[in-house]
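Peer 1: for reference, the sequence and a predicted model appear below.
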Amino acid sequence: MDEHNKDLALKLIQETKTIALVPSKIAATDSFGAAVGMYFTLLDMEKDVYFVYPGKVPDDAAGLIEKDRIISNVDERELLVSIDYADTVAASAHYSTEGESLRIKLGPVSKDFSPMDRVKVELVGFEFDLIIVFGAQELEDLGGTFTNLRESFSSAHLINIDNTERNELYGDVNLIDPTALSLSQQVFKYTSEWKMVPNEKAARAFLTGMTYRTPN
């Protein structure tokens, strides 16, 4: 294993705030457990971390991470409406629905209040600074996730973690160790070398991945 690559990976993790973890379905419970272990470890480091995994969770990994923590569709966006009511006496806000329309009422405001200047509408979604992929020999192994994250993959830094010689080295940093018995063992080893301390949930995930590893 190239120590330089491990140092680069640690530097990226330390210096970035918003991180997406993307386990491959091909490596099943092993990659899922490795990613969950890293997820809870990074949460303890106060990172803004997202777990991206569409579809059914592997049976052996059920319960490792709460369903509401899993992002199954990164293509979805939210509509954010911001209203600047500075220098007004607005004291209340109400909303109601009319058919399929949402109506928002803020008041009182003066007759000179300008919606064009004061109301901002935008689509917000997932913007990742760093993406860590677990157990994918090539990005196409991620299927629809790669398609939906294509723009993010082109703009974010990418760490590629795998334990097979067949990996195509598509990352900005490639952590490939064919001698590792499992991805979960491999990632747990990195966290130890990086002086990260897995909490109970992370340790359970790593152990589960090691137990149900997929042969190289």
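Peer 2: Arrived safely, thanks for sending.

Peer 1: can we go C-alpha only for contacts and neighbour counts from here?
Peer 2: Fine.

Peer 1: endpoints of stretch 134-152, how far apart?
Peer 2: As for stretch 134-152, its first-to-last residue distance stands at 16 Å under the measure CA to CA, to the nearest Å.

Peer 1: equivalent analysis for stretch 93-109, please.
Peer 2: One end of stretch 93-109 sits 11 Å from the other (CA to CA).

Peer 1: show me which positions of it end up buried.
Peer 2: If you call a residue buried by 16 or more other CA atoms under 10 Å, then stretch 93-109 has no buried ones at all.

Peer 1: then stretch 53-69?
Peer 2: Here stretch 53-69 shows 53-54, 57, 60-61, 64-65 as buried, counting by 16+ other CA under 10 Å.

Peer 1: how about stretch 120-129?
Peer 2: Here stretch 120-129 shows 126, 128-129 as buried, counting by 16+ other CA under 10 Å.

Peer 1: can you list contacts of the lengthiest helix in the chain?
Peer 2: Among the elements of type helix in the chain, defined by DSSP state H, the one spanning the most residues is helix 28-44. Contacts with helix 28-44, where a contact means CA atoms under 8 Å, 6 or more residues apart in numbering, come from 21-25, 49-51, 58, 60-61, 64-65, 134-135, 182-185, 187-188, 191, 196-199, 201-210, 212-214.

Peer 1: got a quick PyMOL command for the buried subset of these?
Peer 2: Burial among the contacts of helix 28-44 is assessed by 16+ other CA under 10 Å; the matching PyMOL selection reads:
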select buried, resi 21+22+23+24+25+49+50+51+60+61+64+65+134+135+182+183+184+185+187+188+191+196+197+198+202+203+204+205+206+207+208+209+210+212+213+214
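
Peer 1: next one for the comparison:
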Amino acid sequence: MSKKDSRITNLIEKSHSIAVICGLSGESTVPVGIAIASYIEDVYGRKSDIYYSGDFSIVNSELFSQADIKSKFMQKSLKISIDFSNTDIKTVDYYKDGDSKLVLEVSPIVDKFENDRVSFDVVGAHYDLIIAIGLSELSDLGDFYSKNEVVFEKAEIINIDNSPKNKNYGSLNIVDFSASSISLLIFSKFLEWGYIPSKKASKSLLVGLSN
């Protein structure tokens, strides 16, 4: 039976959405990213999104059949919802009013149309827990970080790395300079936590250990 690490457990169980971000050395970070995502699903029953923004050609092609690996966050958008019950809407138009205003025009509506029947929400990338794999600092991600800095700032960070250059920037830092690879580091942590890797996690770690 798996023994949950209390520090990780606290962060995972209070989170609503989890992203696993793999460093640009994809041949070593992507296998660990897949293994970590498998661990989270197996032990905590939680899904997570895996991201890698580097050169896909250096990543073992077998890994792409193991998991859905995304290269960028979903672009944010504004979603407007209208409760049109008891209203027979026939047209929905929009137009620009001046340089900075967009007008949405819906017709016809009932005479007494309450404002609270219109709501809006911002949809897109939003994570409250980010697991960073093989990153000495988040800025090592280049444009992926600079273009999404707000997403990172709003999230708790679990920092997993074996580099002596690591800045210990995480809410939780799992950093071991003595580990010869990140795959070996996380494999040893799995043993420590009593987690027997699933078939997917095992295959991914074997790929990482062979690099």
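Peer 2: Right, received. Where do you want to start? These figures come from a predicted structure and were not determined experimentally.

Peer 1: about what we covered before: between the buried residues of stretch 120-129 of the first structure, which is closest to Thr145 of the first structure?
Peer 2: Within those, distances to Thr145 of the first structure taken as CA to CA reach their minimum at Phe126, with 12.8 Å.

Peer 1: residue in the second structure paired with the closest one?
Peer 2: Using TM-score structural alignment, the partner of Phe126 of the first structure in the second structure is Ala125.

Peer 1: where's that match, which helix or strand?
Peer 2: Here Ala125 of the second structure, judged by DSSP states H and E, is contained in no helix and no strand.

Peer 1: what's the average distance of the following helix or strand past the longest helix of the first structure to the second structure?
Peer 2: Sequence-wise, the next helix or strand beyond helix 28-44 of the first structure is strand 48-52, with elements assigned using DSSP H and E. Using mean CA distance after the TM-score superposition for the first structure, strand 48-52 of the first structure ends up 1.8 Å from its aligned counterpart in the second structure, as a mean over the superposed pairs.

Peer 1: ok so, going back, so the longest helix of the first structure versus strand 48-52, what angle?
Peer 2: Between the axis of helix 28-44 of the first structure and that of strand 48-52 there is an angle of 170 degrees, by axes from the mean of the first three to the mean of the last three CA atoms, to 10 degrees.

Peer 1: quick one: the strands in the second structure?
Peer 2: Assigned by DSSP state E, the strands in the second structure fall at 18-22, 49-52, 69-70, 77-82, 91-96, 102-107, 118-123, 129-133, 156-161, 172-175.

Peer 1: okay, those strands in TSV with distance to Leu11 of the second structure next?
Peer 2: As requested, the strands of the second structure are exported to TSV (distance: least, CA to CA, whole Å):
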stretch	distance to Leu11 of the second structure
strand 18-22	10
strand 49-52	16
strand 69-70	23
strand 77-82	27
strand 91-96	43
strand 102-107	40
strand 118-123	23
strand 129-133	7
strand 156-161	8
strand 172-175	9
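
Peer 1: wait, which of those strands is closest to Ser6 of the second structure?
Peer 2: Using CA to CA, the strands of the second structure put strand 172-175 closest to Ser6 of the second structure, at 11.2 Å.

Peer 1: ok, average deviation of the closest one from the first structure?
Peer 2: With both structures laid over each other, strand 172-175 of the second structure and its partner residues in the first structure are 1.3 Å apart on average (mean CA distance after the TM-score superposition for the first structure).

Peer 1: onto which residues of the first structure does that strand map?
Peer 2: Against the first structure, the aligned range for strand 172-175 of the second structure is residues 173-176 (TM-score structural alignment).

Peer 1: who touches that stretch?
Peer 2: For stretch 173-176 of the first structure, the external contacting residues (CA under 8 Å, 6+ apart) are 1-2, 5-6, 8-9, 158-165, 167.

Peer 1: 6 Å - rerun?
Peer 2: The set of residues that contact stretch 173-176 of the first structure without belonging to it, under CA atoms under 6 Å, 6 or more residues apart in numbering, is 159-163.

Peer 1: okay then, goodbye and thanks.
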